[in-house]
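Enquirer: Sharing a model that was predicted from the sequence below.
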Amino acid sequence: MVERFTLIDVALCQQEIKKSRFRAAAAPVADEAAAKAFIAAQSDPGANHNCWAWRIGAAYRFSDDGEPSGTAGKPILAALDGQGLDRVAVVVTRWFGGILLGSGGLVRAYGGTAAQCLREAAKVAVVETVAGTAECGFSDLALVQARLGALPGVEVAVESFTASGAILSLAAPAAQAEQLARALSDLTSGRSRLRWQDGTPDA
């Protein structure tokens, strides 16, 4: 699986190309609604064009915002994909300076400004997680809590109690899901079960 990255925070950069000013703004986004909100917030109604692209997993969108088709949104998306970025939105705003750049020039200007902004941004690896529930008896609860608490990337969100034990709602890195389910079963001699919501095999 190819490792993907997202941004830690908002990144900005700008450059002037043949008297036109290009400003790129990029940010991490959790979903399409967050991407749309960021694009709306960064777009300047006084500029000539606010072109953008975002990618969240397999989903993506882009816009040329009045520039010739294929000269702005696609190059911005290509800059995202070229740097292995996910869950990121980018807006490149242009203030026209009076000199036409031509199709090739626009592709280089929009794609290049986005790429420069993304190169300079602080990044962090995207860790795919899966949600699940672990059921255990009271006799095993302290042991299970200690084991889960010691594992990097495992987060117990909710603990609820039944007459015989506890149900722990948790999230864990997808790459460790099967191994974690097996470890929990071994730890409690099969008394504890870990079930994943996405169909990842249980132990």
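Expert: Arrived safely, thanks for sending.
Enquirer: drop to CA atoms for contacts and neighbour counts, all remaining ones
Expert: Fine.
Enquirer: any idea where the helices of the protein begin and end?
Expert: Counting by DSSP state H, residue ranges of the helices within the chain are 32-42, 73-82, 102-120, 138-150, 177-187.
Enquirer: For Lys19, find the nearest of those.
Expert: The closest of these to Lys19 is helix 102-120. By CA to CA, the value is 11.9 Å.
Enquirer: Could you pull out the buried residues of the closest one?
Expert: For helix 102-120, the neighbour count (16 or more other CA atoms under 10 Å) marks 106-118 as buried.
Enquirer: What is the most widely separated pair among those?
Expert: With distances taken as CA to CA, the most widely separated pair in these is Leu106 and Leu118, at 18.1 Å.
Enquirer: quick one on the thing from earlier: may I see the helices of the chain organised as TSV, with distance to Ala25 added?
Expert: Listed next are the helices of the chain as TSV, based on distance: least, CA to CA, whole Å:
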stretch	distance to Ala25
helix 32-42	7
helix 73-82	11
helix 102-120	7
helix 138-150	38
helix 177-187	36
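Enquirer: wait, which of those helices is closest to Arg55?
Expert: Closest to Arg55 of these is helix 73-82 (CA to CA; 7.6 Å).
Enquirer: In that closest one, which residues are buried?
Expert: So, applying 16+ other CA under 10 Å, buried residues of helix 73-82: 73-77, 79-80.
Enquirer: Against that first model, consider the following:
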Amino acid sequence: MPFSLHTPAHAELLIKKSRFIACVQPVQDRAQAQTIVDALWQQHPGAAHVCWALMAGGQSAAVDDGEPSGTAGRPMLDVLRHQQLEGVLATVVRYFGGVKLGAGGLVRAYTDAVAQALLTAEKIPRQQLVQLRLSLPYPLEGLLRREIAAADAQLLQVGHAALVTLQLSLPQAQAEAFKARIDELGHGRIAWLEPE
């Protein structure tokens, strides 16, 4: 089962005078990851490298940012894969201390920095979400909104016309039970539609 992280976690290592500042954090996609990396360059203008790895489905990435090829991004990505993380960005800001670490030393440094940050991270199971869309008469809207809140579902869209149309998302494992409960409460007055 894949996991994500609840909140960002940090670690800092000092190896042969080089400072490695690691952060692991939940992200939605590559665009959000790139924004975070750009912000790190703003926060650390004197850094030699800002290397990063992203596990986000088809948007995964491993960026060495000037370090020898395969010595930073790929080892960081391997740590995320090994820990079965998804939707997670790992970044390591490196301040060069004047002593070269060699390829093996760099791989160990970047791997250890991310692993240390993950030691303090709170992992949460990543659930597959499904979207549901339905229409109902106006008098049932309040009831349905209460059921959505009780199921910890997220209301995505509401439309008001002759009928109220709602689109929501919730964990796939809860979808069938939710639909059955709504059908029971709606007494045949709720219609399930294809999500937009």
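Expert: Looks like it came in fine. For clarity, every value in this text was computed on a predicted model and none was experimentally measured.
Enquirer: Overlay the chains and give the TM-score.
Expert: Once superposed, the chains reach a TM-score of 0.83 (TM-score structural alignment, normalised by the length of structure 2), with 194 aligned residues with a CA RMSD of 2.4 Å.
Enquirer: Residues contacting stretch 53-68 of structure 1, please?
Expert: The contact list for stretch 53-68 of structure 1 (CA atoms under 8 Å, 6 or more residues apart in numbering) reads 29-32, 35, 49-52, 70-74, 76-77, 80, 85-91, 103.
Enquirer: Please check those and keep the buried ones.
Expert: By neighbour count, with 16+ other CA under 10 Å, those hold 29, 31-32, 35, 49-52, 71-74, 76-77, 80, 85-91 as buried.
Enquirer: Trace Gln42 of structure 1 over to structure 2, please.
Expert: Under the alignment by TM-score structural alignment, Gln42 of structure 1 pairs with Leu40 in structure 2.
Enquirer: I'd say that match and Ala48 touch.
Expert: No: assessed by CA atoms under 8 Å, Leu40 of structure 2 is found out of contact with Ala48, at 11.9 Å.
Enquirer: shared neighbours of the two, anything?
Expert: In contact with both Leu40 of structure 2 and Ala48: Val93, using CA under 8 Å, 6+ apart.
Enquirer: Tell me how far Ala131 of structure 1 lies from Asp31 of structure 1.
Expert: For Ala131 of structure 1, the distance to Asp31 of structure 1 equals 18 Å [CA to CA, to the nearest Å].
Enquirer: again, but for Ile17 of structure 1
Expert: Distance, Ile17 of structure 1 to Asp31 of structure 1, by CA to CA: 32 Å.
Enquirer: Stretch 135-150 of structure 1 against structure 2, how far on average?
Expert: After superposition onto structure 2, stretch 135-150 of structure 1 sits on average 3.7 Å from its aligned residues (mean CA distance after the TM-score superposition for structure 1).
Enquirer: How about the residue nearest the centre of structure 1, nearest residue that isn't a chain neighbour?
Expert: Central residue of structure 1 (CA atoms, centre = their mean): Arg87, 2.7 Å from the mean position. Closest residue to Arg87 of structure 1 apart from its sequence neighbours, by CA to CA, 6 or more residues apart in numbering: Ile56 at 4.3 Å.
Enquirer: What lies in contact with stretch 123-133 of structure 1?
Expert: For stretch 123-133 of structure 1, the surrounding residues in contact (CA under 8 Å, 6+ apart) are 3-8, 86, 167-175, 177, 194-198.
Enquirer: mind redoing it with 7 Å?
Expert: 4-8, 167-174, 194-198 (CA atoms under 7 Å, 6 or more residues apart in numbering).
Enquirer: Just the ones of the residues you listed in strands?
Expert: With strands taken from DSSP state E, the overlap with the contacts of stretch 123-133 of structure 1 comprises 5-7, 167-173, 194-196.
Enquirer: Among these, which pair sits farthest apart?
Expert: The widest separation within these (CA to CA) is 34.2 Å, between Leu7 and Ile167.
Enquirer: Those two: who's more crowded?
Expert: More crowded of Leu7 of structure 1 and Ile167, by other CA atoms under 10 Å: Leu7, with 22 against 19.
Enquirer: list the contacts for that one?
Expert: Applying CA under 7 Å, 6+ apart, we find Leu7 of structure 1 in contact with 27-28, 88, 121-124.
Enquirer: Gln84 of structure 2 too?
Expert: Residues counted as contacts of Gln84 of structure 2 (CA under 7 Å, 6+ apart) are 2-3.
Enquirer: redo that, cut-off 6 Å
Expert: Applying CA atoms under 6 Å, 6 or more residues apart in numbering to Gln84 of structure 2 gives the contacts Pro2.
Enquirer: pretty sure the residue nearest to the centre of structure 1 contacts Val29?
Expert: Yes: using CA atoms under 6 Å, Arg87 of structure 1 is in contact with Val29, at 5.1 Å.
Enquirer: How many neighbouring residues does Asp198 of structure 1 have?
Expert: If you count neighbours by other CA under 10 Å, Asp198 of structure 1 ends up with 10.
Enquirer: ugh, wrong one, Gln172 of structure 2
Expert: For Gln172 of structure 2, using other CA under 10 Å, the count is 14.
Enquirer: Kindly report the same for Ser189 of structure 1.
Expert: 10.
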